[in-house]
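>>> here are the coordinates; sequence isn't available:
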């Protein structure tokens, strides 16, 4: 029998487009986009032309730049880079995109020095300029808003770098955004989002893609786009709760059909260092263990060991100490743990289990409240429809009221010391009224049975969630 994983692998390979012949790279071909992770995950919505113009602006920033300048984009450059036609029409598009970018705001979640997070909103572009007269060499000049400096200049940690050629052929703004969000986690190989969280990151409005099937179509399109045009591709898995997709896990892979040819050492030493995230990883990991090991040791870990294994080893050591265990040589323990593959971290498992249980309780509580509200709504809807039907029956049969009152007053539960209205306030008399009317009117009986069924089903769902009456 063929192994299922072999079948999946064959299927994945068959789905890939034929390998394209790559032209040799020269220095001028390399146009890198660099942006802080906070900007990658910022809240903004571009159309495809705004996306192209902003991306091209980013490639004009040099790695060594310490301040913004006015950046010029020629229509011919956009035509050539994005494989477009009709430079006149392209110029109109980039001019319009520049003007719209001038009005665009971006919402960035930034971290303060004390660890707190805050929502920071700023314009993206500070100014635009275009030639007075149309003609040869049409261009547009733009300058970034100064508030973007921390997110685009002198980046030292937590930033994304990629070759613009990855997005040149993407015609969907959502494919571009999803590419960047997954590219951040390329080395980890996996990224999970709640559905509502992913919609927010993609700047999808509440009235857009309300049906999950439509939203899934957007993701499927991005899946095909990235496989065809970029240096990564993905598969995805859905987390389902109560028949509803609540989260999506993306599995991220290097795309062998679109790997960019390695650049020469000359370019690498100057520009493509940024492509190698090891500098970022070195600083990030060293910051967590700098009291116990040298930076050279961390560098050796990164050279010899998988990043996930290193992070697991560090987490294990920290959890072990937090659990109250005494360690005389923390540096030695760190080195041993990060060098241990397939490390089983019982402390992390316990912590994860507690978090999952807390999350489960939180989700259950929310679902219980939702069901209780649904039950209340059913009851209110019943009271309205029941009152309307009783009014209708009494108007059709004037003697019905007298018959109903006589039968209620003849019952042993009726309290003669109280008025009829006072008796009707009692649950037992209300139940008696419903029972009598159900025998006197088939329409009333049908209405009661319908709502009884809805109430019973909702109560069962409520009890299944652990609700105690």
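Looks like it came in fine. Computed from a predicted structure; not experimentally measured. Numbers count the residues shown, from 1 in each chain.

>>> hey, let's count contacts and neighbours off CA atoms from now on
Will do.

>>> list the residues that contact residue 202.
When contacts are counted by C-alpha atoms under 8 Å, 6 or more residues apart in numbering, residue 202 touches 43, 45, 174, 177-178.

>>> output those as TSV; include the columns neighbour count and distance to residue 196.
Converted to TSV, the contacts of residue 202 look like this (neighbours: other C-alpha atoms under 10 Å; distance: C-alpha to C-alpha, whole Å):
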residue	neighbour count	distance to residue 196
43	19	13
45	19	16
174	22	15
177	21	15
178	18	14
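
>>> looking at those, spot the one nearest residue 376.
When these are compared for distance to residue 376 (C-alpha to C-alpha), residue 43 wins out at 37.1 Å.

>>> how close does the closest residue to the closest one other than its chain neighbours get to residue 123?
Residue nearest to residue 43 in three dimensions, not counting chain neighbours: residue 107, with 4.9 Å by C-alpha to C-alpha, 6 or more residues apart in numbering. In this structure, residue 107 and residue 123 are separated by 9 Å, where distance is defined by C-alpha to C-alpha, to the nearest Å.

>>> now the strands for this protein?
For the chain, the strands identified by DSSP state E occupy 32-36, 71-74, 105-111, 117-123, 125-129, 139-144, 159-163, 190-194, 232-241, 244-254, in order along the chain.

>>> run a quick neighbour tally on residue 364.
Residues near residue 364, counting by other C-alpha atoms under 10 Å, number 16.

>>> put this next to the first one:
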């Protein structure tokens, strides 16, 4: 008879994975990786076979801090995807197709899902007597990027050795990014720098890194790994901050004549404290709004979506870089049709480009961006300038 266990959700659950699956080449989204780790953290050390596990979708959403209003549909979709065979490279270098789950039952009336790992995954999760990586579940549950989760596991497996070096091509493959972010600076900012900030703030390890060049191109990334001693305090700090946020919003409400209960504030906080404060202050002297609580409840989701997008743009800087590059190219394009376009070496554009880049970044960062992308930007400028060229009449 098949044994079924109810999944226990605890940040302190231990996730154990064979290094061969940690090192494998595959791609999973954020939710998919978290579901795999939650299941893995409920395997008992003496289990000889996979059990079935039932988890409450609401509990899972609460645990990972999901704000999705369609979590039930998302979990159903994700578990279906996890049952599809995917291609990965095993520890012997052999391309292999395997599914993460062999079973996923959606218990519609119970608000839960029952799942089981595919039997072919046994060597990676059961009776681990080879090299394996172990970490507390809470380290990855609060990460927002799937690349951060993968990079965390890859570096965690080398934590005791303090250093880990990948070729850029190898790292792209392990993160499932072979064709995405082909320009180094975008890859660095959107993937590595973002993961660096997340891991330092939310996990038990942090890292610095050096980009090693081969000629003019980045060839390898050398990571230096260190233990983050403040990680045990992260969850408690988040909980304390959340409680203080409720108090702060209540006080601000009273100052502007709004008596807010904790339930309303708790719902609002899903969209960010700063967004709430800005909206409350913006309507402070607006007499046309007769139902301020209803107004904020209606406007907040739209504002949060816009602000979250802008925050992401600011965090990884890539959008600002693209904006600055576009401004530079537009400033250099001929204003009217011309009969001849000369290809100017990129170093001759340096000063003009830096003037525009410094509108968005400090001097050091501006110089680094131009050093890394100057030749590429100049080539793009030359290509776009061709559109201003008067074509010779055909004979």
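Sure thing, it's come through. What you see is a predicted model, and the numbers here were worked out from it, not measured in a lab.

>>> drop the TM-score for these two in here.
Comparing the chains after superposition, counting by TM-score structural alignment, normalised by the length of the second structure, produces a TM-score of 0.54; 229 aligned residues with a C-alpha RMSD of 2.5 Å.

>>> circling back to that earlier point, which residues does the equivalent of the residue nearest to residue 43 of the first structure over in the second structure contact?
Under the alignment defined by TM-score structural alignment, residue 107 of the first structure is paired with residue 88 of the second structure. Counting by C-alpha under 8 Å, 6+ apart, residue 88 of the second structure touches 24-26, 95-98.

>>> got these as CSV, with distance to residue 304 of the second structure columns?
Rendered in CSV, the data for these read as follows (distance: C-alpha to C-alpha, whole Å):
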residue, distance to residue 304 of the second structure
24, 37
25, 35
26, 32
95, 43
96, 42
97, 40
98, 39
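
>>> drop anything exposed from these.
24-26, 98 (16 or more other C-alpha atoms under 10 Å).

>>> got CSV for these, with distance to residue 212 of the second structure too?
Output for these, formatted as CSV (distance: C-alpha to C-alpha, whole Å):
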residue, distance to residue 212 of the second structure
24, 23
25, 22
26, 25
98, 35
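
>>> from those, pick the one nearest residue 128 of the second structure.
Distance ranking of these against residue 128 of the second structure, using C-alpha to C-alpha, places residue 24 first at 16.5 Å.

>>> and that closest one? What does it align with in the first structure?
Following TM-score structural alignment, the counterpart assigned to residue 24 of the second structure within the first structure is residue 42.

>>> now swap in residue 63 of the second structure and tell me
Aligned partner of residue 63 of the second structure by TM-score structural alignment: residue 81.

>>> okay, now its match: neighbour count?
15.

>>> for residue 163 of the first structure, see how far away it is.
12 Å.

>>> for residue 299 of the first structure, give me its contacts.
residue 282.

>>> quick one, what contacts the aligned residue in the second structure for residue 178 of the first structure?
Residue 178 of the first structure maps onto residue 151 in the second structure when the alignment is built from TM-score structural alignment. Contacts of residue 151 of the second structure were listed using C-alpha under 8 Å, 6+ apart, and they are 175, 195.

>>> what's the matching residue for residue 33 of the first structure over in the second structure?
Residue 33 of the first structure maps onto residue 15 of the second structure when the alignment is built from TM-score structural alignment.

>>> next one: that match from residue 215 of the second structure, what distance?
For residue 15 of the second structure, the distance to residue 215 of the second structure under the criterion C-alpha to C-alpha works out to 41 Å.

>>> now swap in residue 225 of the second structure and tell me
Counting by C-alpha to C-alpha, the separation of residue 225 of the second structure from residue 215 of the second structure is 26 Å.

>>> give me the more crowded residue out of the two.
For residue 225 of the second structure versus residue 215, neighbours defined as other C-alpha under 10 Å are more numerous around residue 225 (20 against 7).

>>> now do residue 368 of the second structure against residue 214 of the second structure, distance only.
Applying C-alpha to C-alpha, the value for residue 368 of the second structure to residue 214 of the second structure is 17 Å.

>>> of those two, which one has the most company?
Just comparing residue 368 of the second structure and residue 214: by other C-alpha under 10 Å the higher neighbour count belongs to residue 368, 13 against 9.

>>> next, that one: secondary structure please.
The three-state label given to residue 368 of the second structure by DSSP: H, G, I helix; E, B strand; the rest coil is helix.

>>> between the contacts of residue 88 of the second structure, which sits nearest residue 167 of the second structure?
Proximity of these to residue 167 of the second structure (C-alpha to C-alpha) peaks at residue 25, which lies at 14.0 Å.
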